[in-house]
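Colleague: Turn this into a structure:
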Amino acid sequence: MARMAKVIDLPSIAKIDKSQGKISTQLTLALREAVQCGDLKAGDSLPSSRELAQTLKVARGTVIQAYDQLLAEGVFEAQARSGTFVSHRLSKTIQLDKKAKTPSSDSSISLPQSAHAYAKLLKEFQPLPHVPFAVSVPIGRTQPNDIWRKFGNKFRSRGVGAPTGYDEPQGILSLRVAIADYVRRSRSVHCEPEQIVITSGIQQALYICSQILFEHNDQVWVEDPAYRGTTAILENAPQQIEIFRVPVDDEGLNVDHASKVAQHARAAFVTPSHQYPLGMPMSLARRSALTAWAKQHRAWIIEDDYDSELRYHGQPFPALHAMAPDQVIYLGTFSKVLFPSLRLGYAILPQALIAPFCGLRVLIDRHPPSADQHVLAAFIQEGYLERHIRRIRKVYAENRLELIKIIEQNLPRSLAWLQPGDQGMHMVLWLHPQLNDLQIATAALDVGVSVKAISTTFSKQQQHVGLIMGLGDFDPKHMLKAIKRLAQIIEQAALKHNLNVHDEHHLTLHGAV
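Modeller: Here you go, the predicted model:
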């Protein structure tokens, strides 16, 4: 085991003023204070008296006198041939003292409402454990193969991906070229590399859009239900954006309804290829109506191309971007098909938005991590991304069928049923309307089952209850065990509401889809 470095640099020691004299007393007080405030912890090794004397440029006897005093007080302890340490016996005492001094949540410093809102949001976005049925968990056959690791070793250790200075806010050119070629083949999106900005995932792109596109009290359309990351950004925007939640049906966002309630909205946020969270694609008629509205009113369409690659029957649906490239801001990410911790996505922008988008991006995080961009560029250019997508599409298709079978065998349709769908990394399990999906999700987490409540994606007017269930490459035995635990929680909740568990009545979504 490697030895810990001995502590010499301490802020407390820097307070010693030699001009005041009594240096040994000052040093004793400083070291005692360092222990009390946690700069020095129980078990930390102290430098030898000679080393510390040389650092402070004082006589060695001065340091020995301070050490002897603290040894006598029990603050330090000496070990033969090992040196001087902060006493291990102080560990519990200091912890209790810290608890006593910890300020209560009722701080005298008042925070603005925005701070409280962000603190509340933090709880909503806590990641779930990587167990059934967490979404986008790269385990088993859904992990990138050894090629990713080899590219990583190659580019991070030397050459273009080696540690260097600041990079382009827009992202490295090789990755933008690779993405332009990839979206042309896979998504029918035609663009130039100069239109692409590499982001830290969809969330950052959505945030930048919310800041550069809107002025005070501008109106926007948002699907109902919708990705919580979108609605949370807009709800907390400083411009006080007016959000109009637009119901979706089996054709996607209802453009006629949106036009009636907010015809002059500045933008529409949509997931046309795979509606989140319900899963249906937007019909051609609705796409045509949406792009016609955007062109007529000079409005923006923010297209989140969520889970577009993972369709299990037939070809993926084309992106909306091709129908109105001057109005559509196309957002994509590699978090889902590769792994979330990669934190690399992209925005394809109309020419007028490139400079303002990059300008705000500079203020947020300057530029994305360079090494991983080079790895991803090579991974795409050499065809490995598309092979990886074909592989995981097969895995998710298999797990989807397995999950459907297990749910049908273990959950009564009077309490829960699956939303039809043939693409994406998750399924929606609708619950009886009298059940509380937030409580059920919390109870499930307590027994090691990861599911998300769907009610948070709806507006209050359209509220429905259900669970979002990921299709990761989980072991079928673990999936079965998780569903049985979930079934028990749902049935117990049903009994509390006096619902008939064995009633053969089939649930409906009351017109939501």
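Colleague: From now on I want contacts and neighbour counts done on CA atoms only, so please keep to that.
Modeller: Will do.
Colleague: need the contact list for the closest residue to Ser455 other than its chain neighbours.
Modeller: Leaving aside its chain neighbours, Ser455 sits nearest to Val465 (5.1 Å; criterion: C-alpha to C-alpha, 6 or more residues apart in numbering). Residues near Val465 by C-alpha atoms under 8 Å, 6 or more residues apart in numbering: Trp430, Leu431, His432, Pro433, Leu435, Asn436, Asp437, Ala453, Ile454, Ser455.
Colleague: my guess is the last one contacts Ile468, does it?
Modeller: It stands for Ser455. No - Ser455 lies out of contact with Ile468 (C-alpha atoms under 8 Å); the separation is 9.8 Å.
Colleague: Please provide the structure for the following sequence as well, for comparison with the first:
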Amino acid sequence: MSKRRATIEIPSLHGIDRTAHVGRRLAQALRNAIARGELRPGERLPSTRSLAASLKIARGTVVEAFDQLTAEGYLEARVGAGTRVAGALTDMAPALPPPPVPVAAETIDLPAPAARLISIARALTPHPPIPFAIAVPSSGVAPDDNWRRLGNRMRASRQAAPSGYHDPMGVLELRIAIADHVRRSRAVHCEPEQVIVTSGTQQGLYMAGRVLLSHDDPVWAEDPAYPGLTAVLDDLGVRTHRIPVDAQGMNVERGLELCPGARAAFVTPSHQYPVGMPLSMARRNTLIAWADQNQAWIVEDDYDSELRYAGHPFPSMQGLRPSRVIYLGTFSKVLFPSLRLGYVIAPAPLAEAFAGARAILDRHSPISEQHVLAAYMREGHFEAHIRRIRGLYAERRAVLLAALEGVLPEGCHVQPTDQGMHILLWLPEEADDVRLAASALSAGLAVRAISPMYGTLPARPGLMLGFGGFPAAQLQAAVGELAKLLQVRGA
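Modeller: Predicted coordinates:
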């Protein structure tokens, strides 16, 4: 049996004048709705009884209007099938003039916050998963079979079944697993009560700003810096001092010269984003001493510390001064970005404030995914997964570096780094990395320009090349295409 087309609602009919000549007004309103496209050929109208009850008019009035429009060819009635808009109305003149053309979006006078948020949305829109896209995990590795198995098991259990609202800090089992993981892997000192589960690092950055800062407070941010951070600081209305980055990471001494009274410093000390070097131990100590002396805060974004391919990483800054550091972590890089799970580890006196900020934003992350991740970590699959992808990504990184060697034009060189899912390719000073990135995207390559990530001039041109999600042969072919673009553009 064929499925009947659903009966549609006709909101515009509820505005008709019911004081006099209601039947004629209803008939005209139906003609207008058909002319405007609100009612389309073949669509089924409500029954005369239900429409009369909805409009609070006599059923006979509706029957009269339907009969009139049927006679005019607008409607067709079939026994047992109800009344529908006639199937062939293409030659029928509209009962009303054509509706006005909608005002083009670009002619609307946008409020300042909307215009700013549009630019942020464009800056943070991810590239498609084509060669060199950033933070694309390897297919077939994340999520793995253990994740799928646990997902099926946990979602079938009453514990992870859909229910009401939950603790904005997150599922306790996951917070216990996170606290244990960062203690062993990053020398972080915390209790589960200090862990707040977030929807990734981006939300953690915003929460940190809401908890720590007031409008017009001075803050430090690296230069260049992660666009998601600078967008948050702009949105919060703070006074951001961009502190230059050199071979030892953020130049803390320069920060002390520019603004010693800053309320917070936002840093990526393990693997500076986007350039790639770690913050030296001497500068870590200077930064902590500054925070102690000024009762300021350090927001440590430790976004990809698990993905280190050589040597031993510095321990977290949080482990050096738990009372002054807010530590941010994410599962996006080591599992998959669409999971949208990360965490904040706050000093104990601030934990409840972060929970409040989390509750304001969206209450909490999906509970079932938190239970799955907690079980994945508790049963040892997470650490095994990290070891597996660390080896795989190390191989792909080596392939990319080897492919780039010998094909780069003069003035181009790779920034040394032993961590993460991308490398940075510096371009000659006169190169236009933004235009080059646009040309690359047209050629099927998703490189990311870094000059827009600078807050001060001159902005150094360079390209970020992601490698995690792409096999060796694909990376090698992509390098060949990139080399051609660099030659053509004179980079």
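Colleague: Got a TM-score for the pair?
Modeller: Here the TM-score for the pair of chains, by TM-score structural alignment, normalised by the length of the second structure, is 0.89; 487 aligned residues with a C-alpha RMSD of 3.1 Å.
Colleague: of Ser455 and Ile468 of the first structure, who's got more company?
Modeller: For Ser455 of the first structure versus Ile468, neighbours defined as other C-alpha atoms under 10 Å are more numerous around Ile468 (24 against 19).
Colleague: That one reaches Ser450, doesn't it?
Modeller: No - counting by C-alpha under 8 Å, Ile468 of the first structure stays clear of Ser450, with 9.3 Å between them.
Colleague: hey, where'd the strands end up in the first structure?
Modeller: Assigned by DSSP state E, the first structure shows strands spanning 76-79, 83-86, 196-199, 219-224, 242-249, 252-253, 267-270, 300-304, 328-333, 345-348, 416-418, 426-431, 452-453, 466-470.
Colleague: The fourth one vs the second structure, mean deviation?
Modeller: The superposed strand 219-224 of the first structure is, by mean C-alpha distance after the TM-score superposition for the first structure, a mean 1.2 Å from where its aligned residues fall in the second structure.
Colleague: In the second structure, what stretch matches that strand?
Modeller: Using TM-score structural alignment, strand 219-224 of the first structure lines up with residues 218-223 of the second structure.
Colleague: just to revisit the earlier point, how about the strands of the first structure, which one is nearest Ser48 of the first structure?
Modeller: Nearest to Ser48 of the first structure among the strands of the first structure is strand 83-86 (7.0 Å), distances taken as C-alpha to C-alpha.
Colleague: Pull out the buried positions in the closest one.
Modeller: Residues Thr84, Phe85, Val86 are the ones in strand 83-86 of the first structure that count as buried (16 or more other C-alpha atoms under 10 Å).
Colleague: Is Val197 of the second structure in contact with Gly342, as I believe?
Modeller: Yes - judged on C-alpha under 8 Å, Val197 of the second structure makes contact with Gly342 at a distance of 5.9 Å.
Colleague: These two - which one has more neighbours?
Modeller: Shown here are Val197 of the second structure and Gly342; by other C-alpha under 10 Å, Val197 has more neighbours (29 against 23).
Colleague: Nearest spatial neighbour of that one, chain-adjacent residues omitted?
Modeller: Per C-alpha to C-alpha, 6+ apart, closest to Val197 of the second structure is Tyr343, 4.4 Å.
Colleague: So what does the one you found match up with in the first structure?
Modeller: Tyr343 of the second structure maps onto Tyr346 in the first structure, by TM-score structural alignment.
Colleague: Does its match touch Gln203 like I think?
Modeller: No - counting by C-alpha under 8 Å, Tyr346 of the first structure stays clear of Gln203, with 10.5 Å between them.
Colleague: Tell me which of the two has more neighbours.
Modeller: With neighbours defined as other C-alpha under 10 Å, Tyr346 of the first structure and Gln203 compare such that Tyr346 has more, 23 against 17.
Colleague: which residue numbers in the first structure go with stretch 281-300 of the second structure?
Modeller: Aligned using TM-score structural alignment, stretch 281-300 of the second structure spans residues 284-303 in the first structure.
Colleague: So what touches that stretch?
Modeller: With C-alpha under 8 Å, 6+ apart as the contact definition, stretch 284-303 of the first structure has outside contacts at 251-255, 264-272, 320-321, 323-324, 327-331.
Colleague: Which among the residues you listed count as buried?
Modeller: 251-255, 264-272, 320-321, 324, 327-331.
Colleague: in stretch 285-303 of the second structure, what's buried?
Modeller: In stretch 285-303 of the second structure, counting by 16+ other C-alpha under 10 Å, buried: Leu287, Ile288, Trp290, Ala291, Ala296, Trp297, Ile298, Val299, Glu300, Asp301, Asp302, Tyr303.
Colleague: nearest to Val407 of the second structure, of these?
Modeller: Nearest member of these to Val407 of the second structure, counting by C-alpha to C-alpha, is Tyr303, at 31.0 Å.
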